[in-house]
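>>> Sharing a model that was predicted from the sequence below.
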Amino acid sequence: MEQLGFDLQNEAVLQTLTKDVVKTSEIEGEKLDNDQVRSSIARWLGIEIGGLRPSDRNVDGIVEMMFDATQNYNDSTCSVSYCE
C-alpha cells in the first residue's frame, strides 16, 4: 500500500472500514446507510469528502464504538467494557 498514492490509500481504508461497519451491523440485524457510515468514518479519520449525506447520531455511535474497540482494545484505562 505504500506505493499507492495517499488519496488512493485513504480511499482503500475508507472503503474497507465502511464495508466492515455495514456488514457487521447487518449481522446484528441493523441496516445502515452506506453514505452515512462513510461520512462518519471519514470524519473520524480526518478525511475531507464533499457531497456525502451527514450521518445521524446512531451511525456515529456505531462508528465510534468500532474505532474504540479496534484502537483501544488493550487500554486498561478504558471505562467501557463491551463484554459485560
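Received the coordinates, thanks. Residues are numbered from 1 along each chain as shown.

>>> From here on, just use CA atoms for contacts and neighbour counts.
OK.

>>> For this protein, which helix extends over the most residues?
helix 6-27 (DSSP state H).

>>> List the buried residues of that one.
For helix 6-27, the neighbour count (16 or more other Cα atoms under 10 Å) marks Leu14, Leu17, Thr18, Val21, Val22 as buried.

>>> Can you give me the neighbour number for Val63?
21 (other Cα atoms under 10 Å).

>>> Which strand or helix spans it?
If you go by DSSP states H and E, Val63 is part of helix 57-71.

>>> circling back: list the contacts of the next helix or strand after the longest helix of the chain.
Once the chain leaves helix 6-27, the next helix or strand it forms, by DSSP H and E, is helix 34-45. For helix 34-45, contacts defined as Cα atoms under 8 Å, 6 or more residues apart in numbering pick out 14-15, 17-18, 21-22, 48-49, 52-56, 59-60, 63.

>>> One more to weigh against that first structure:
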Amino acid sequence: MTLSASGRAGPRTQEPGGIEGKLTGLGFERRLELAAEAWSQDAVATAAIEGERIALTAVRSSVARRLGVGNQDGPEAPRSVEGLLDIMDDAVRQREAPLTHERLCAWQAALFPTGYSGMTRILVGGGRSTRYYLNTPGWGPADTAPTGIPFHDG
C-alpha cells in the first residue's frame, strides 16, 4: 500500500507487483478484453441497484462493439442498456468535469429517451418535484436520508 497525495491508502498500481504492473504483462488486447468485462459487470450491477435485470451477454456484446474487442456478434442491447453505457462512458471520460444540472439531465435523457420509465410517464430533465426519503437504519430518523434532490429551474 502507498499513500496518495491526498493521504489515502491505496494499492501500488505503478510498481511491478501492483495492478498496472501485472496488467502490463498481459498485452494491450487482453487488457482491453479485461476492461470490457469489468465495464460489463459494472453495468449489470448498476442496473441491479435500480431493480433492473439486464442480460450480461447483450451488455458484453455492446461493450465489445464500443471498444472494438472480443465477441461483437452477440445480441443487440436494449436502448436502456445503451443509455446506461453512454452515462458510464461519459462519467469516466469527463471525470474531471463538473457534474452540472445540464449533465444530469443528459444522463436522465440517455436512460429515458421516450419520457417513460416502464409504463409511467416521467419528466425527463426536470428532476423531482418533491423530496423523497429512505428509511435507512443507522442514519437516524427516516426523514434524514434523502434519495433524491429536487432540481428545478424556477
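Perfect, I can see it now. The structure presented is a predicted model; accordingly, all values stated were derived computationally and were not measured.

>>> In the second structure, which residues correspond to the longest helix of the first structure?
The counterpart of helix 6-27 of the first structure in the second structure, using TM-score structural alignment, spans residues 28-49.

>>> Next, the mean deviation of the matching stretch compared to the first structure.
Compared with the first structure after fitting, stretch 28-49 of the second structure deviates on average by 1.1 Å (mean Cα distance after the TM-score superposition for the first structure).

>>> which residues touch that stretch?
Everything outside stretch 28-49 of the second structure that qualifies as a contact, by Cα under 8 Å, 6+ apart, is 23, 53-56, 59-60, 63-64, 67, 69-70, 81, 84-85, 88.

>>> Specify which member of those is nearest to Ala106 of the second structure.
Leu84 (11.4 Å; Cα to Cα).

>>> Trp44 of the first structure versus whichever residue in the first structure pairs up with that closest one, what's the distance?
Applying TM-score structural alignment, one finds that Leu84 of the second structure aligns to Ile62 in the first structure. Taking Cα to Cα, to the nearest Å as the measure, Ile62 of the first structure falls 12 Å from Trp44 of the first structure.

>>> more crowded one of these two?
More crowded of Ile62 of the first structure and Trp44, by other Cα under 10 Å: Ile62, with 17 against 13.

>>> which residues touch the more buried one?
Ile62 of the first structure neighbours (Cα under 8 Å, 6+ apart): Val21.

>>> Tell me the spacing between it and Leu4 of the first structure.
Distance from Ile62 of the first structure to Leu4 of the first structure, counting by Cα to Cα: 29 Å.

>>> Likewise for Val37 of the first structure?
Val37 of the first structure sits 24 Å away from Leu4 of the first structure when distances are taken as Cα to Cα.

>>> who has more neighbours, these two?
Using other Cα under 10 Å as the criterion, Val37 of the first structure and Leu4 rank with Val37 on top: 27 against 10.

>>> residue in the second structure matching that one?
So, by TM-score structural alignment, Val37 of the first structure is matched to Val59.
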